[in-house]
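Peer 1: Return atomic coordinates for the entry below.
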Amino acid sequence: MWLLRAETHPDKAQVYPVQYFDQVQVCNGLTTNTVTFKVNAMIRSLTTFALATAASALSLSPNGVQSGCMFSVPDVGDFNTQILHDWSSSSTSDDVFKDLQASTYTVDAGTAPFARRFDIVNIGQDTKDPSITLTVPGGQQHGPVSSAQITTGFADILYGSVRTVAKVSNVPGTTHGFSFYANDTQEVDLAFLTSDISVIHLTNEQLTPDSELSSYQVDAPSDAATAWHEYRVDWLPGVTNFYIDSELVHSIDKNVPTTPSFFLWNSWSNGNSWAAGPPTSNSVLKIQSVTAYFNRTSVASSIAANPGACVSNPFSILSAYYADKNVTTSAQSAFINGSNLYIDTSSLDTQLGGNPWSGTAKTLTFLYTYGTETRVFVAAQNSGTYLITPGGIDTAPGSVLVPSITAPAKATIDIISVVWGKSQISTASVWNALYNDSIKKYSFQLLDEFFGIDTWWGTQKTAVIWYTAADGSFKAVVGRENAWVKFT
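Peer 2: Here you go, the predicted structure:
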């Protein structure tokens, strides 16, 4: 089902309907608004950089690695938006195509014989050779020539790396374009002319009529029409880099755009000397997948407004109790602060959804991990603030490491930590008693005498005993002082 919206084309006056497609991951509120790039030190100025004309195997560029809310692309830089498409196993449903646009506007003929019009009907699916298809129907003898184009659903891209796995048409008379585009002087193109698919045309359009030309050709894979290949365009500050099957084939350092843009994939004809045509039979561009990394200016604004809102946090809160109330979800939201844990015990009722035990002083107890360490945090209500920073246990006030006490051979559970009142209990005799009760399925009463210590004199305490059950599930025995409990 095609879901249409009307939007204004960034460089046209008319309004046209669009279709939103794809899966997009955008990081809002990131770590920094500085996007860094590693520009290839060797800027090539050759008019032609030859790629072996023999058939080459598909080789994909390495994916970006997410850190916090940024995506780090090896040897390229950091970006705040990622797009991932794989149409090799997906249908052209609304979900699959969300956040891309199918263009439906007309480009005037100008000096060309015909105008061209982008039509949604020309965007389809090949189920036998899984991919989406952009088709210029054959046999058109009058303009506007019906063509096909998809663009990103946003036009605020300022630098990016786009990898398209595609098969091109060998029917003469069309142009296939993979381009960053803001306007006719702010444009980066990787293009095939289907009248001669032995070469690929790489261009930074002239910034002014007097600018030096920056259009080059490289040899295309000899099987570009019959085999999948990755065509990659990296637009970076001061340079555009072009890759085929993950190998750098050319760099251009002239006429590099600096204006935010969108990215487009199209197949079109208007009968001019460039595109030729129109084609006599259907000319089909097949796209199997798209992987893209962008720096979007709107996301950079979110970064500036919310620094640290998406900082990667090295701590993971596994389970939390406020007295005997499970508050794990609330604790994960309330206490994770940037790359730290911050606990203000003066406002626990508010942060954790209410007072679970009126008239009684309570403890906050949670089990958490840092790296390979499992720790327990315990603090009394209104005992101050605690800032836990990345580092050793000495940087984690209120925290202790869980003990390592071997379970008896007959035990069907594995105890992780035992907390009574304001302290973790690591006495082997207490753990052995707990294991014995679990083996015999006995109930036991939560008393100072059982735990061998009064950890909070004059206050009714809470016990939290975390353990792994026989089926591997993570559980806790929790109760107030004097209560009878048992392992399940």
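
Peer 1: Please count neighbours and contacts with C-alpha atoms only from this point.
Peer 2: Noted.

Peer 1: which element is residue 333 on?
Peer 2: helix 328-335 (DSSP states H and E).

Peer 1: which strands and helices sit next to that helix?
Peer 2: Contacts defined by 3 or more Cα pairs under 8 Å, 6 or more residues apart in numbering; DSSP states H and E place helix 328-335 against strand 315-322, strand 340-344, helix 348-351.

Peer 1: for the stretch 101-250 of the chain, what spans make up the strands?
Peer 2: Here the stretch 101-250 of the chain has its strands, by DSSP state E, counting those that start in this stretch, at 106-107, 116-118, 123-126, 131-136, 145-152, 157-167, 175-183, 186-193, 196-204, 215-219, 229-236, 239-244, 247-252.

Peer 1: mind putting the helices and strands packed on helix 328-335 in CSV, distance to residue 233 included?
Peer 2: CSV is the format used below for the helices and strands packed on helix 328-335 (distance: least, Cα to Cα, whole Å):
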stretch, distance to residue 233
strand 315-322, 37
strand 340-344, 38
helix 348-351, 48
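
Peer 1: For those, state which one has the densest average packing.
Peer 2: Among the helices and strands packed on helix 328-335, ranked by average contacts under mean count of other Cα atoms under 10 Å, first place goes to strand 315-322 (a mean of 20).

Peer 1: How far does the helix or strand following that strand sit from its chain's centre?
Peer 2: Next along the chain after strand 315-322, taking DSSP H and E as the criterion, comes strand 325-326. In terms of Cα atoms, centre = their mean, to the nearest Å, the centre of strand 325-326 is set 33 Å apart from its chain centre.

Peer 1: Next: stretch 223-243.
Peer 2: 21 Å.

Peer 1: Which positions within it qualify as buried?
Peer 2: 223-225, 227-237, 239-243 (16 or more other Cα atoms under 10 Å).

Peer 1: element containing residue 284?
Peer 2: With DSSP H and E as the criterion, residue 284 is inside strand 283-296.

Peer 1: ok and the next helix or strand along the chain from that strand relative to strand 157-167, angle-wise?
Peer 2: Next along the chain after strand 283-296, taking DSSP H and E as the criterion, comes helix 297-305. Relative orientation of helix 297-305 versus strand 157-167 (axes from the mean of the first three to the mean of the last three Cα atoms, to 10 degrees): 130 degrees.

Peer 1: one more, for comparison:
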Amino acid sequence: MRDIFSMLQFLTLTAIPAVAQFASTTTFAFTSDTLPTGLVISSDTIDDSSGHSSATFNHQFDAENVQVKDGYLKLIVPGGRTTSTLQCAEVSTEFEVLYASVSTYAVLTDEAGVCNGMFFYHSDSQEIDIEWISDANSTSNLDANNGTRAMQYTNQGPHGEEDSSEVYGQAADDATSTVHEYRLDWVNGTSSFYLDGVFQQQIQTNVPTTSGNWVWNNWADGNPDFTVGPPKNDAVFQIQKIVMQYNTTADDQQQGSAPANRTTWTNSGTSRTPRVKTAALLPFWGGWLVHVILSV
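Peer 2: Here you go, the predicted structure:
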């Protein structure tokens, strides 16, 4: 009985915490020297230093700082820059999603002075973030974990950061030297966050309701309350693989409805019909029992 109960507790931690059905699966693997089809490089300039921000620099996303090399997507913030505008790096999906489970397999930046971001974005008020602030002395890290670098999870609020919902999670001890899986599950009414398949945190306020793109970036703006920086040396965020399960507005799905199979494209241009995964939590003594159905 004890072994069964332990297994049920494990399933509780690793299960999607609501009914979640995804019609499509896309995997981006960085095995060539070009960016996979389905991802695009950003070129936006962000005016960080205006208004009430504590940032001392603006930043711009530059294609020169996006490299696919040695089996990784490398997002680079060049070191030693002392004037605005700081050159940074960002890629996003060409397509929009409406609810998703996205796993990013990555090595986080060790060099102090940047933010590594893995997030859903429609607007500043429709956004879910996984963020790593590489400077342990950032106010964000001091507030989160007494100066130890932590994972930061956020649903942005109606007025952006002003009324956002924020929680924190523990980072792996070797997060800056070893690939780990950073997963965000977005379903109707809930954002859930996982590290290497283990549940970390959940937010049920300010959950987006509108479709948008998935984004990965590495940036700095000199804000002592956030990125600090700019970095003294090149700061590199390395992504080995991205696995996305998702719905789109074209699926016209509500939670609990039956998803339709869709063709899935990988970076190599091949297609397949994905398995449809349905996960639901059922009440059980002492916790919850996960019920998973895979249809081939």
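
Peer 1: sorry, back to before: what range does the strand holding residue 284 of the first structure cover in the second structure?
Peer 2: With TM-score structural alignment applied, strand 283-296 of the first structure matches the range 235-248 in the second structure.

Peer 1: So what's the gap between the matching stretch and the chain middle?
Peer 2: For stretch 235-248 of the second structure, the distance to the chain centre is 7 Å (Cα atoms, centre = their mean).

Peer 1: can you check stretch 24-34 of the second structure too?
Peer 2: Relative to its chain's centre, stretch 24-34 of the second structure lies at 16 Å (Cα atoms, centre = their mean).

Peer 1: List the buried residues in that stretch.
Peer 2: So stretch 24-34 of the second structure, judged by 16+ other Cα under 10 Å, has buried residues 24-31.

Peer 1: Make a markdown table out of the residues you listed and add distance to residue 86 of the second structure and secondary structure.
Peer 2: Shown next, in a markdown table, are those (distance: Cα to Cα, whole Å; DSSP: H, G, I helix; E, B strand; the rest coil):
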| residue | distance to residue 86 of the second structure | secondary structure |
| --- | --- | --- |
| 24 | 36 | strand |
| 25 | 35 | strand |
| 26 | 32 | strand |
| 27 | 31 | strand |
| 28 | 28 | strand |
| 29 | 28 | strand |
| 30 | 26 | coil |
| 31 | 29 | coil |
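
Peer 1: Most widely separated two among those?
Peer 2: 24 and 31 (21.8 Å; Cα to Cα).

Peer 1: What lines up with residue 136 of the first structure in the second structure?
Peer 2: Alignment note: residue 136 of the first structure maps to residue 77 in the second structure; criterion TM-score structural alignment.

Peer 1: again with residue 154 of the first structure
Peer 2: Match for residue 154 of the first structure (TM-score structural alignment): residue 95.

Peer 1: Number of residues surrounding its match?
Peer 2: By other Cα atoms under 10 Å, the residues close to residue 95 of the second structure number 13.

Peer 1: From residue 212 of the second structure, how far off is it?
Peer 2: 8 Å (Cα to Cα, to the nearest Å).

Peer 1: Buried ones in stretch 198-206 of the second structure, by neighbour count?
Peer 2: 198-203, 205-206.

Peer 1: Read off where that stretch ends up in the first structure.
Peer 2: Under TM-score structural alignment, the match for stretch 198-206 of the second structure is residues 247-255.

Peer 1: from the chain's centre, how far out does the matching stretch sit?
Peer 2: 27 Å.

Peer 1: Then stretch 238-258 of the first structure?
Peer 2: Going by Cα atoms, centre = their mean, where stretch 238-258 of the first structure is centred and where its chain is centred differ by 24 Å.

Peer 1: Do me a favour and get the end-to-end distance for it?
Peer 2: Start-to-end, stretch 238-258 of the first structure (Cα to Cα) is 9 Å.

Peer 1: can you tell me which residue in the first structure aligns to residue 110 of the second structure?
Peer 2: Aligning on TM-score structural alignment places residue 110 of the second structure opposite residue 170 in the first structure.

Peer 1: Residue 124 of the second structure too?
Peer 2: Using TM-score structural alignment as the criterion, residue 124 of the second structure maps onto residue 184 of the first structure.

Peer 1: Equivalent analysis for residue 170 of the second structure, please.
Peer 2: Under the alignment defined by TM-score structural alignment, residue 170 of the second structure is paired with residue 219 of the first structure.

Peer 1: ok, and the closest non-adjacent residue to that match?
Peer 2: The shortest distance from residue 219 of the first structure to any non-neighbouring residue, by Cα to Cα, 6 or more residues apart in numbering, is to residue 199 (4.4 Å).

Peer 1: quick one: contacts for that neighbour?
Peer 2: By Cα atoms under 8 Å, 6 or more residues apart in numbering, the contact set of residue 199 of the first structure is 192, 217-220.

Peer 1: And for residue 351 of the first structure?
Peer 2: Taking Cα under 8 Å, 6+ apart as the criterion, residue 351 of the first structure is in contact with 330-331, 334.

Peer 1: what about the longest helix in the first structure?
Peer 2: helix 428-440 (DSSP state H).

Peer 1: okay, it sits on what stretch of the second structure?
Peer 2: The aligned range for helix 428-440 of the first structure is empty, by TM-score structural alignment.

Peer 1: so how far is that helix off the chain centroid?
Peer 2: Using Cα atoms, centre = their mean, the distance between the centre of helix 428-440 of the first structure and that of its chain works out at 46 Å.

Peer 1: So which bits of that helix are buried?
Peer 2: In helix 428-440 of the first structure, counting by 16+ other Cα under 10 Å, buried: 431-432, 434-438.

Peer 1: And the equivalent of residue 39 of the second structure over in the first structure, how close does it get to residue 84 of the first structure?
Peer 2: In the first structure, residue 39 of the second structure lines up with residue 100, judged by TM-score structural alignment. In this view, residue 100 of the first structure and residue 84 of the first structure are 11 Å apart by Cα to Cα.

Peer 1: The match of residue 124 of the second structure reaches residue 208, doesn't it?
Peer 2: No: if you go by Cα atoms under 8 Å, residue 184 of the first structure and residue 208 don't touch, sitting 9.9 Å apart.

Peer 1: My guess is residue 240 of the second structure contacts residue 179. True?
Peer 2: Yes: using Cα under 8 Å, residue 240 of the second structure makes contact with residue 179 at a distance of 7.5 Å.

Peer 1: list residues touching both of those two?
Peer 2: By Cα under 8 Å, 6+ apart, the residues touching both residue 240 of the second structure and residue 179 are 105-107.

Peer 1: Including neighbour count and distance to residue 227 of the second structure, could these go into TSV?
Peer 2: Output for those, formatted as TSV (neighbours: other Cα atoms under 10 Å; distance: Cα to Cα, whole Å):
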residue	neighbour count	distance to residue 227 of the second structure
105	21	22
106	23	19
107	22	18
